[in-house]
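Student: next input, structure requested:
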Amino acid sequence: MSSLNIATRALNTNLAALQVIGHNIANVNTPGYSRQNVVLSSAGYQFTGGGYFGKGVEMTTVERAHNEYLTREARQTGSVAASDAARLARLEQLETVFPTGEKGLGVALNDMLNSWTDLTSAPGNSTARLVVIARADEFASRLRDSAGQLDLLRNSTQQQVKSITDDINRLAQDLAKVNQRIVETAGTAHTPNDLFDQRDQLLAELSGRVQITTVPGEAGAVNVFVGGSQPLVLGSQAAKLAAQTDPMDNSRISINFVQGGVSSPLADSALAGGQLAGVVRFLNDDLAAATNQLGRIALATASLMNEQHALGMDLNGNPGQNFFVPPAAAKGIASPANGGTGQMSAVVSDPQALIASDYEVRVEAGGFSIVRLSDGNTTSVGALPADVDGLTFQVDAAGAVAGDRFRIRPFESAARNLKVAIDAPEQLAVASPVMVTPATTNSGSLSVESLFAVENSANLTDPVTITFNADGSFSATGLGPGNPPPDNPGPPPSYNFKPGEPIVLNGWSMTLRGNPTAGDSFSIGASPSNAIAQSAGNANGMLALRDLATFDGVPLSDGYVSLFSDLGTRVQGAQFAADFSAGVATAAEQARANVAGVNLDEEAARLLQFQQAYQASAKFLQIAQSTFDSLLQTVGR
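Tutor: Below is the predicted model:
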């Protein structure tokens, strides 16, 4: 009888092993599946008079090939790789908004500035005037188009953030259900391998969306935390994440942890990894920086050109009007938590000092703090208005109380709303309100290269005469207040002269070329009305803006370089990070798969091994049964 038991037990055990092998082969391409193995052990022994005889084999359990450390490592590195890949994909989309070459923003900017060149030699040419207006309109249109594409990219990115958040919540619910099923099997002596695989696969998918931390729970369940310490899944209970638009900045999204009806914001840095972290970083950092860089180009260019254009005169002898539609003041957005009713705004005071950043004005007991949000730099002032970074921050309506905060975005809509204000060629202020007359007795080689107004000074058109001395310096008579003091005390007091270097006095700038002789003089005064049509002084002033240090010391004509440089640096850094983290994640996943993955060659060998064992067991059962039958026949006689 014992032989029959041994044979039957061996037959069943080897059949079970074949079933496990078949299960492995069937799931070779199943994501997250871990190879399973039967654990065999001796069935024990029995004592007889002839000694101890074994009872055969029995199957202890079915275990899965699994290494917790390698699985966790693959999950964490995969989370970082997913974050880097998601950010890189969005940055590459952003890069397409700013093409180079003929369609680039830089070409449009320089074409507009260079178009004034023809007017310096032909100030009354209507065609040249129309070209200036057309080039400006093309530049404004290109800025508006770029801003529109940024808006579209922002909207699609916000939708992606919400979609990823929904996926996280769905996976958290699924994980909670699997946890419950695992706990329900806790009373058995065996491990539900396929449930554990399903659990680990859900964890892998979840970590691809957001970086997680896991802590073992009851009876094989797992607890999941996000944002450092927020419990997304506790046993069979799942919380949620919610993507919400920042009430003080609708271009930004904040991720909130929601549990029991209570919502707590998560810092962007706390997300750490996963697609959500990469996309949120792109939206709140990379895209915001590009928007501000583009807006700074629009705001600085419009402000500088409006200022210079207003210093000239049009063909009708009228002072120049705004060249571009003046950018509106940036209204401060009050925090929902404000206790007062105050309102604030900011306007451009110095276009050359602008920094591409948003700002927050905080009301304090003793004054105000103006925080540059791009780097956290804080300027404390006792009262408003106050000038910071080329902007004048001012109170529009009283009523703010200590603790109130206001978000001010001076560059957010500058590019989107830029338009040319000039619609007729005669409105271009090409002429200068001042002109220079060299003395007829001049004997040196000095010639006038340009003369134009640079400041709306009360003494702009006052008669001024500059006379050169034997040492090459010059003296000036008729100057108003506010001019720089002479370089040399004299007598007579004089200014040093360098050919090609502008002489800036009384609100005008004059550039002379050549070498003076003693007694050479030049008279500067108001332009007569009959000279306006032939004057190109302000055209030279507009042309001189090309070399004006505007963007962190970079000339206006190269203003787009800072945008391209910043974007290129971000893309390059993101590409390196994505390549590196992908390599690390691939290596970690390969190490995990080497332990847990199904190898068809290995399974084929094991299939043959247990097939032979099964056949041998069947043969042994046949022999045992034949022997038993013979015994019965003999005893029966």
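Student: use CA for all of it now, contacts and neighbours both
Tutor: OK.
Student: how close does the closest residue to Pro433 other than its chain neighbours sit to Thr117?
Tutor: For Pro433, ignoring the flanking residues on the chain, the nearest one in space by C-alpha to C-alpha, 6 or more residues apart in numbering is Ser527 at 5.3 Å. Distance from Ser527 to Thr117, counting by C-alpha to C-alpha, to the nearest Å: 21 Å.
Student: next one: Gln622
Tutor: Counting by C-alpha to C-alpha - Gln622 and Thr117 are separated by 107 Å.
Student: out of those two, which sits in the busier spot?
Tutor: Neighbours were counted for Gln622 and for Thr117 using other C-alpha atoms under 10 Å; Thr117 has more, 18 against 14.
Student: what is the burial count for the residue nearest to that one when sequence neighbours are not counted?
Tutor: Spatially, and ignoring its direct neighbours in sequence, Thr117 is nearest to Leu543 (6.8 Å; C-alpha to C-alpha, 6+ apart). Each residue near Leu543 was counted by other C-alpha under 10 Å, and the total is 21.
Student: structure for this one too, so we can compare:
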Amino acid sequence: MADLLSIGSSAANAFKNAIDVTSNNVANVATEGYNRQRAEIVSNATHALTTSYNGGGSRVESVERIYASYIQTQLVNSYSLKTRYDEQLSLAQQVEGVVASNDEGVQDFMTRIFDSFQELADNPTSSTARKLTVDQSKSLESLLGNMNSVLDETSEQVNKQLSNTVDEVNQRLESIHQLNQQIANLSHVNGQQPNDLMDQRDEAIKQLSQYMDIKTSPQADGKVDVATGDGRYSLIGDNTVTKLSAGLSEFTHDNRYEIYMNINGEKRVISDHINGGEMGAVLDFRDNMLDKSKDELGVVINGLTASVNWQHYQGWDQNGEPGQSFYQPLDTNATASSKNKEIAGGGAEDGTNILVNFTPVYDPNVPVQGSNPPYSSTAVPPAADAQPVDYGTKQGFLDQALTEIGNFEAREYELRVNTAGNFEVFDYKTGAAVEDSAGVPVEITLGAPDNGIENIEGLRFDVRGINAVQPGEKFLVKPHQDMLENFKTELSNPESIATRGQSPVETGTGNPVSPTSPPEPGAAGDNVNMANMASLQNKNLLYSDLTGQASETLLGGYSTMATNVGAYVSNTEIQQVAQNNVYDEMVARRESLSGVNLDEEAANLLRFQQAYQASAQILQTAQSTFQTLINAIG
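Tutor: Predicted coordinates:
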């Protein structure tokens, strides 16, 4: 009788628990991250009868979480990539329409400038054509100003997104850490896994992967350690949480946020170790599209400015005066790292004495006197090194200028002071050493042979005016972005446009003019210089190949930039579709294994309910049998 009661009561308890577990599954069918649970019903110990063994009923040994760690890991990784490319595509498409527009964009405005040059060459005495030439350049200036405003807003958006994303990451890290503690404590008490808490932790880990790629490592005590996606930096481990922060880079004037982590008291940049999630999207977009397109467009604008200016210097205006700068020449300086010893201590060299401009000279060790205008109508003795005003060298300097334009590279420069006190030059984004045409790393020496001046990729770096610097100090130069941001039409008076060319010099008998005589302007109405300015549109000026020959026109350089932007957007779109498909597949696989199937749960409820009712019938039978025995005794 006792056996019958024991079997019936144990069965009733077992199936009651099974109904509870099934009901909990149904209740959480819409709960994000919930893994279906199953009551594991096993037989109780048997006991011996006279001739056999009798069963002891059943019990729920455990409530199992239907879960596969490898599927969850793939789900988290695919979610991180999905959110990265979703966000990256959104950002890229915003900027694509700004810098690579085919309708009323930079290309159209540059074309109009060269068209106005040609129209003025056709009508060199026309005041209307002269005014149009100036107006078209000012229109480009206005367009670039508006574009820079949008790009600056985008940079601010990037900084804000990084800051907000870091806040989200830190919240998730704290949540995972707290759940780790709870899970470890409860697992230690009864040896059973707290399934619901583990689901919550898995969901928190997945939410964390929305913002950055991560790597998880389960521990023996039930906790999960979390690190950056490459495993380099621990975020959760040894019962501690290492939170992130977002702030200005060491070049604070650059207004560029980086991601930091405090490691052993040192604030370390870890931006390069984040590749997934929304944070990875923002960082990749900034480095490989936003900044890159600004550098590439800056090369085009620097090329336009330098080529037009140096061709304009060749001519004379209506009043016989030599051509001045048509556009404001490149004239920028460096930004010092906030880590520099002198700056941190209240400062010596802040970078303003590191000058970068476009000054093509044959010998970089000899400074060129004068900058605006580069040519004077006053003769200079041949022995003096100054701007060329004598016949012959003037064209030579133009040729040199056009050659140097072809050496422009779309990059930012980081200058590092070495132990000798000289400046080594690196690509700021990649960290690679900048090399000269012979493949030798560039170095600006304060003494011989450079004497503080070095031509680097078409640009003149002048560090002669620096204050004391220390080994290890760093400076940042962004010449092409600076030109893009500060493009300006310097020539405002249409009458100052140097349309006239150079008067031919006859060296035959009766005209003893030496090759070093000052050049003279062409006759009034001459259009030679203006025609040469118009012809710049069709000259290959940018991106010299290994033979030193430029491979792109100015408009071709713009098209290259636009193509690169389009390729970035296109590749991002491809990745976005692919990663969304992968994520959807992983969701389906997880749902197939761990998700709640209402039809299946309904069937289980019916089965367990019937079993529970049958268990109750066992108890009722036991009671009836017992009553029969009592009645028989009585």
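Student: picking that back up, counterpart of the residue nearest to Thr117 of the first structure in the second structure?
Tutor: Aligned counterpart of Leu543 of the first structure in the second structure: Ala534 (TM-score structural alignment).
Student: just checking, what packs against the helix or strand hosting the residue nearest to Thr117 of the first structure?
Tutor: Assigned by DSSP states H and E, Leu543 of the first structure belongs to helix 537-544. Applying 3 or more C-alpha pairs under 8 Å, 6 or more residues apart in numbering; DSSP states H and E, we find helix 537-544 of the first structure packed against helix 105-114, helix 117-121, helix 287-310, strand 447-453.
Student: let me know which of these is tucked in deepest.
Tutor: Between these, helix 287-310 has the highest mean count of neighbours, a mean of 24, where neighbours are mean count of other C-alpha atoms under 10 Å.
Student: onto which residues of the second structure does the next helix or strand after it map?
Tutor: Downstream of helix 287-310 of the first structure, the first helix or strand assigned by DSSP H and E is strand 330-331. Using TM-score structural alignment, strand 330-331 of the first structure lines up with residues 333-334 of the second structure.
Student: ok now that stretch, how far from the chain's centre?
Tutor: Taking C-alpha atoms, centre = their mean, to the nearest Å, one finds the center of stretch 333-334 of the second structure at 23 Å from the center of the full chain.
Student: again with stretch 128-148 of the second structure
Tutor: Relative to its parent chain, stretch 128-148 of the second structure has a centroid offset of 31 Å by C-alpha atoms, centre = their mean.
Student: same deal with stretch 412-420 of the second structure?
Tutor: Relative to its parent chain, stretch 412-420 of the second structure has a centroid offset of 23 Å by C-alpha atoms, centre = their mean.
Student: that stretch: end-to-end distance?
Tutor: End to end - C-alpha to C-alpha - stretch 412-420 of the second structure spans 23 Å.
Student: now swap in stretch 231-241 of the first structure and tell me
Tutor: 11 Å.
Student: so what's the gap between it and the chain middle?
Tutor: Worked out by C-alpha atoms, centre = their mean, stretch 231-241 of the first structure lies 30 Å from the chain centre.
Student: now swap in stretch 407-415 of the second structure and tell me
Tutor: Using C-alpha atoms, centre = their mean, the offset of stretch 407-415 of the second structure from its chain centre is 18 Å.
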